[in-house]
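pasting the sequence and the predicted coordinates here, then a few questions.
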Amino acid sequence: MISIGLEGSANKLGVGIISHPPGKPAIILSNIRHTFVSPPGEGFLPKDTAKHHRSWVVRLVKQAMTEAGVKVSDVDCVCYTKGPGMGAPLQGVAIAARMLSLLWGKELVGVNHCVGHIEMGREITGAQNPVVLYVSGGNTQVIAYAEQRYRIFGEALDIAVGNCLDRFARTLRISNDPAPGYNIEQLAKKGKVLLDLPYAVKGMDCSFSGILASIDILAAELEANPQWKDPITGDTITTSDLCFSLQETVYAMLVEITERAMAHVGSKQVLIVGGVGSNERLQEMMGLMARDRGGNVFATDERFCIDNGIMIAHAGLLAYETGFTTPLEESTCTQRFRTDEVFVKWRD
């Protein structure tokens, strides 16, 4: 079976086409993405992002079909992101999916964005039954599978870790191209001074708004006093040190709650998914923890970590193969669609 997937829950518009040969690994036929990039110091507004998606979706679908070498008659279903995400961009992509469904005479399949990330991560890495750390601009969750649901064991109580990093990038007015979190990661690699920041872990939940407020205060202090020195080492504080300190603190929190979930469910595998999951330092820290527990960590590169259409095509096709479809009158989208609401019929 072959499916086409449309993803547009945030500023990335993705179109992917995937094939599921019987008894064999999935075959990725095409995976195309186009990103709406806002000016430095600004986030992406829903109306501007939605306009971007509407402008590009037809081009990307045509390009994906050409690259995959498939005809309309080869496609079995049209999959789209039902949620969670930003309202206006989600609506634009849902309308495009409905259009293709009616135009081509194909079944629609609404997909949970988070489940798409998890299933794509499992397919690419081969992780069997891992504890999942899902970290992105809009979501931070520690998840484990049980009885045909992806159970949420812990999550961010306020803002997501990716949102925390993105908003600090705005404070520093650094470029959003290719992504604010990526640019913070590059600056953090040059940092040496670890500044003291709030560390907010509550069981398997965590909080990032206080850390963001504290690092914003430090950034303002650095801007007012460029010769500001660390009172202990005497080193001059730089923007790179701020990025380094923020990364080390928030990723230590994520490693802690993931380890607690691993101990709780008795797992030795960790799968990191979501846009923030492509961060090399997070993968390194998680790997050290997993090795100490006699386990290992699974992660993918930016092709599959960052929002993409192929994950929607894959998760949608898994559901479609069990008989699931989304009637046209129910092909809505929602900003709030919990990971544990999805009945995972395709797993034991």
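Received, thanks.

going forward, measure contacts between C-alpha atoms and count neighbours the same way
OK.

so who does residue 295 touch?
Applying C-alpha atoms under 8 Å, 6 or more residues apart in numbering to residue 295 gives the contacts 268, 269.

from residue 287, how far out is it?
9 Å (C-alpha to C-alpha, to the nearest Å).

and stretch 41-51, end to end?
This stretch, stretch 41-51, spans 20 Å end to end (C-alpha to C-alpha).

put this next to the first one:
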Amino acid sequence: MVLCLGLEGSANKLGIGVVCDGKVLSNVRHTYVAPPGQGFLPRDTAIHHQQHILDVLQAALDEAKVKPQELDCICFTKGPGMGAPLVAVAVVARTISQLWNKPLVAVNHCIGHIEMGRLVTGAKNPTVLYVSGGNTQVISYSNQRYHIFGETLDIAVGNCLDRFARLIKLSNDPSPGYNIEQLAKEGKRYIQLPYVVKGMDVSFSGLLSYIEDVGIKKMEKGACTAADLCYSLQETVFAMLVEITERAMAHCSSAEVLIVGGVGCNIRLQEMMGEMARERGAKLFATDDRYCIDNGAMIAQAGYELFRTGQFTKIEDSSCTQRFRTDEVLVTWRED
């Protein structure tokens, strides 16, 4: 029996969870919500994490009914993510590692999403669409690496949605993407937006600029509604993501597709990806907001896989990096 504690804080979600041999015992989360019309800044997010992390840690241990001395390792997010929040959580991980005399395991945030998705859904070897506020990647596994087949050339899809939500003054509670999804259901008119797919990569910054320059003016003149813009934005960006995912699946002869990351909670994205998968005779795997959105359990699960294959992190090597690529990690726990 291996008990792993996972600490996640790469963005505005502070999460701590406990996993035992692939079983989630606890998964506690506390979210920093910025005021309407604003994004979450690194300094404010780090202060939020510092203020709440000890309470979240205690809640995670209590929910799992686990004592510190029973843990086998302390897992934390090394990156990618926002610098200040990452460091705020890593400091606590290093501290309890030394206080409790437990080994440290540094985890790649993206790998955490993938391994949690595989655990929860039972997907064996899927093509992965990883979509969040900070990352947009199409990934497939081969030869002990998660290879990136395509990605965003500028901003992530979640960042695009968040910034659009600020333009139309949508609330950040519970999240901008969720509020866009709900408002999009009321949209009745599709507004033509730039569709930018370059080979296996996508670009969202020009689309966002077009909405700011043209779409908002149309809305102000009464030519369309905010709901129409939400609907049009979702349909456009999700079609782009489905296209590059299907191309990767064809290349890999894949019969499974897994959506992970915060944007992966979006039901419309799941519907579009599911339709594409069915046409290919493939199967879609997706999770709900317990595991799609950043959480501590996913870091514990990925850390468990690293721990059981002998990968540990020395204190002197436990620094954080905002740009920690998915394909940099040696995947020692999977067989080809």
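That came through, no problem. Keep in mind that this is a model prediction, so the values were computed, not measured.

and the TM-score between these chains?
The TM-score (TM-score structural alignment, normalised by the length of the second structure) is 0.98; 334 aligned residues with a C-alpha RMSD of 0.7 Å.

now for the first structure: which helix has the highest residue count?
Longest helix in the first structure, counting residues (DSSP state H): helix 239-265.

in that one, what counts as buried?
Neighbour counts over helix 239-265 of the first structure (16 or more other C-alpha atoms under 10 Å) mark 239-262 as buried.

I figured residue 173 of the second structure hits residue 33, correct?
Yes - with contact defined as C-alpha atoms under 8 Å, residue 173 of the second structure reaches residue 33; the gap is 6.3 Å.

give me the mean distance between the longest helix of the first structure and the second structure.
Here the mean offset of helix 239-265 of the first structure against the second structure after fitting is 0.3 Å, by mean C-alpha distance after the TM-score superposition for the first structure.

C-terminal to that helix, what's the next element?
Counting by DSSP states H and E, the element after helix 239-265 of the first structure in chain order, helix or strand, is strand 269-273.

residues in the second structure aligned with whichever helix or strand comes after that next one?
Using DSSP H and E, the helix or strand that follows strand 269-273 of the first structure towards the C-terminus is helix 280-292. Under TM-score structural alignment, helix 280-292 of the first structure corresponds to residues 267-279 of the second structure.

list the buried residues for that stretch?
Across stretch 267-279 of the second structure, burial judged by 16+ other C-alpha under 10 Å covers 268, 269, 270, 273, 274, 275, 276, 277.

distance between that stretch and the chain's centre?
With C-alpha atoms, centre = their mean, to the nearest Å as the basis, stretch 267-279 of the second structure stands 19 Å off its chain's centre.

go on, stretch 124-137 of the second structure?
The chain centre lies 8 Å from the centre of stretch 124-137 of the second structure; the measure is C-alpha atoms, centre = their mean.

so where do the helices sit in the first structure?
Secondary structure of the first structure (DSSP H): helices at 46-68, 87-104, 113-125, 161-172, 180-188, 209-224, 239-265, 280-292, 302-305, 309-320.

determine which stretch of the ones you listed is the most buried.
Highest mean neighbour count among these (mean count of other C-alpha atoms under 10 Å): helix 309-320, with a mean of 29.

quick check: end-to-end length of stretch 1-10 of the first structure?
Stretch 1-10 of the first structure has an end-to-end distance of 28 Å (criterion: C-alpha to C-alpha).

touching it from outside, list them.
Stretch 1-10 of the first structure is contacted from outside by 13-21, 49, 53, 74-81, 83-87, 89-90, 92-93, 97, 113, 307-314, 316-317, using C-alpha under 8 Å, 6+ apart.

what residue of the first structure matches up with residue 241 of the second structure?
By TM-score structural alignment, residue 241 of the second structure lines up with residue 254.

distance of its match relative to residue 344 of the first structure?
Plainly put, residue 254 of the first structure is 25 Å away from residue 344 of the first structure if you go by C-alpha to C-alpha.

for the residue nearest the centre of the first structure, what are its contacts?
Nearest to the mean C-alpha position of the first structure, counting by C-alpha atoms, centre = their mean, stands residue 274 at 2.5 Å. The contact partners of residue 274 of the first structure, by C-alpha under 8 Å, 6+ apart, come to 117, 134, 135, 136, 305, 306, 307.

show me what counts as buried in stretch 26-45 of the first structure.
Going by neighbour count (16+ other C-alpha under 10 Å), the buried part of stretch 26-45 of the first structure is 26, 28-38, 40-43.

per the alignment, residue 182 of the first structure corresponds to what in the second structure?
The alignment partner of residue 182 of the first structure in the second structure, by TM-score structural alignment, is residue 178.

and residue 27 of the first structure, by the same measure?
Using TM-score structural alignment, residue 27 of the first structure sits opposite residue 23 in the second structure.

how far away is its match from residue 272 of the second structure?
In terms of C-alpha to C-alpha, residue 23 of the second structure sits 30 Å off from residue 272 of the second structure.

got it, and residue 35 of the second structure?
From residue 35 of the second structure over to residue 272 of the second structure the distance is 32 Å, taken as C-alpha to C-alpha.

residues in contact with stretch 106-119 of the first structure: which ones?
9, 75-84, 97-98, 100-101, 132, 134, 273-274, 304-305, 307, 311-312, 314-316, 319-320, 324-328, 331, 337-339, 342.

if we use 7 Å, what do you get?
With contacts defined as C-alpha atoms under 7 Å, 6 or more residues apart in numbering, stretch 106-119 of the first structure is touched by 76-84, 101, 273-274, 311-312, 315-316, 325-327, 331, 337, 339.

next one: stretch 62-81 of the second structure
Residues contacting stretch 62-81 of the second structure (C-alpha under 7 Å, 6+ apart): 2-8, 10-11, 18, 25-26, 61, 86, 90, 93, 97, 100, 102-109, 299-300, 303, 319-324.

how long is stretch 199-215 of the first structure end to end?
Stretch 199-215 of the first structure: ends 12 Å apart by C-alpha to C-alpha.

okay, and that stretch goes to which residues in the second structure?
Stretch 199-215 of the first structure corresponds to residues 195-211 in the second structure, going by TM-score structural alignment.

and that stretch, how far from the chain's centre?
Put simply, stretch 195-211 of the second structure sits 20 Å off its chain's centre (C-alpha atoms, centre = their mean).

now check the first structure for the residue matching residue 124 of the second structure.
Residue 124 of the second structure maps onto residue 128 of the first structure when the alignment is built from TM-score structural alignment.

now do the contacts for that match.
Shown in contact with residue 128 of the first structure (C-alpha under 7 Å, 6+ apart): residue 122.

now residue 82 of the second structure
Contact analysis of residue 82 of the second structure by C-alpha under 7 Å, 6+ apart lists 10, 11, 42, 322.
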